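**Q** Coordinates for the following, if possible.
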Amino acid sequence: MAPPTPQLQRNALVPSLIAAIALIISPLPLFAEGLGRTIILFVVAILALIVAWFALQAAQWWWTIVFVAVAVIWNPVFPLTLDPLVWIFGSVIGALAFVTAGAVVKNERTTP
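**A** All right, here's what the predicted structure looks like:
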């Protein structure tokens, strides 16, 4: 009898989807500047660090590097001043990175 295959879980899926939604709505006029922009920056930076931690736990360190960079770019403490078109392009690329990582980062389920 073959040993059972380990069950895998995607811990980074939900934070990745929330961050991708935040990045997709970030070019809207409500979130383009002011308090709305600050909220988006906080949400994306925090969720990037959460996904980076889950990637590190799953031994997929390359995703950790990507999402630490995302947290630095979207950091609300020292925000970057880039052209709005660059922010829109970056938001799309960031959303794709979050969705991809959410689908790919998996680790073995452990029972308590």
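
**Q** Could you use CA atoms for every contact and neighbour count after this?
**A** Noted.

**Q** Which helix or strand contains A97?
**A** For A97, the host element (DSSP states H and E) is helix 84-104.

**Q** Pull out the buried residues from that helix.
**A** Within helix 84-104, the residues that count as buried by 16 or more other CA atoms under 10 Å are 87-88, 90-92, 94-99, 101-103.

**Q** do stretch 71-85 as well
**A** For stretch 71-85, by 16+ other CA under 10 Å, it's 71-76.

**Q** Please apply the same query to stretch 35-48.
**A** Quick answer for stretch 35-48 (16+ other CA under 10 Å): 37-48.

**Q** and the residues you listed as TSV, adding distance to W62 and secondary structure?
**A** Shown next, in TSV, are the buried residues of stretch 35-48 (distance: CA to CA, whole Å; DSSP: H, G, I helix; E, B strand; the rest coil):
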residue	distance to W62	secondary structure
R37	28	helix
T38	27	helix
I39	27	helix
I40	24	helix
L41	22	helix
F42	23	helix
V43	22	helix
V44	19	helix
A45	17	helix
I46	18	helix
L47	17	helix
A48	13	helix
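
**Q** To compare against the first, here's the next sequence to fold:
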Amino acid sequence: MTQRVPSPYQRNALAPSLLAAAILFVAPLLMAGDWFLIVLFAVSILAVIVGWFAIQARQWWWIPVFAAIAVLWNPVLPFPFSGPVWIAAQPVAAIVFLVAGGMIRIERK
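**A** Below is the predicted model:
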């Protein structure tokens, strides 16, 4: 039996990105109800977490992207977005999370 060689990289942002993407893909179904407030909280918190992992990985180009997501989806002072553009923004942000989760990585020590 061959011994597995561990990956030289670890992707800390992958799990929060997958969770955020799953939430964002179902978000258009939850917009009409009170559940959307939970979506706003979850997405903004997960955007900050993924942004922090991007800082740790020294991939600075992700910082403005996740800062914008954290601000646009913030539940404290929510923007009055609605309509097809806001509905389309949910899966677009989910794809951004998925791409970042796959790309943000740090070298194992």
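
**Q** TM-score, when you put one on top of the other?
**A** Remark: TM-score between the superposed chains equals 0.89 [TM-score structural alignment, normalised by the length of the second structure]; 103 aligned residues with a CA RMSD of 1.2 Å.

**Q** Identify those among the buried residues of stretch 71-85 of the first structure that sit within helices.
**A** The members of the buried residues of stretch 71-85 of the first structure that map onto helices under DSSP state H are 71-73.

**Q** how about A100 of the second structure, what does it touch?
**A** Going by CA atoms under 8 Å, 6 or more residues apart in numbering, A100 of the second structure touches 13-14, 17, 62.

**Q** farthest pair in these?
**A** L14 and W62 (13.9 Å; CA to CA).

**Q** Now the residue nearest the centre of the second structure: closest residue in space, sequence neighbours ignored.
**A** The structure's the second structure has its C-alpha centroid closest to F97; by CA atoms, centre = their mean the separation is 4.0 Å. Nearest residue to F97 of the second structure, sequence neighbours excluded (CA to CA, 6 or more residues apart in numbering): S17, at 4.9 Å.

**Q** Distance from the chain centre to the helix or strand hosting that neighbour, please.
**A** Per DSSP H and E: S17 of the second structure is located in helix 14-30. From the chain centre to the centre of helix 14-30 of the second structure is a distance of 8 Å (CA atoms, centre = their mean, to the nearest Å).

**Q** Please name the residues that touch the nearest residue to I65 of the first structure once chain neighbours are set aside.
**A** Excluding the flanking residues, the one nearest I65 of the first structure by CA to CA, 6+ apart is A52, at 7.4 Å. With contacts defined as CA under 8 Å, 6+ apart, the neighbours of A52 of the first structure are 63-68.

**Q** helix/strand/coil for R58 of the second structure?
**A** coil (DSSP: H, G, I helix; E, B strand; the rest coil).

**Q** That one and G51 of the second structure, how far apart?
**A** 10 Å (CA to CA, to the nearest Å).

**Q** same check, this time on A27 of the second structure
**A** Applying CA to CA to A27 of the second structure and G51 of the second structure gives a distance of 21 Å.

**Q** repeat for G101 of the second structure
**A** 10 Å.
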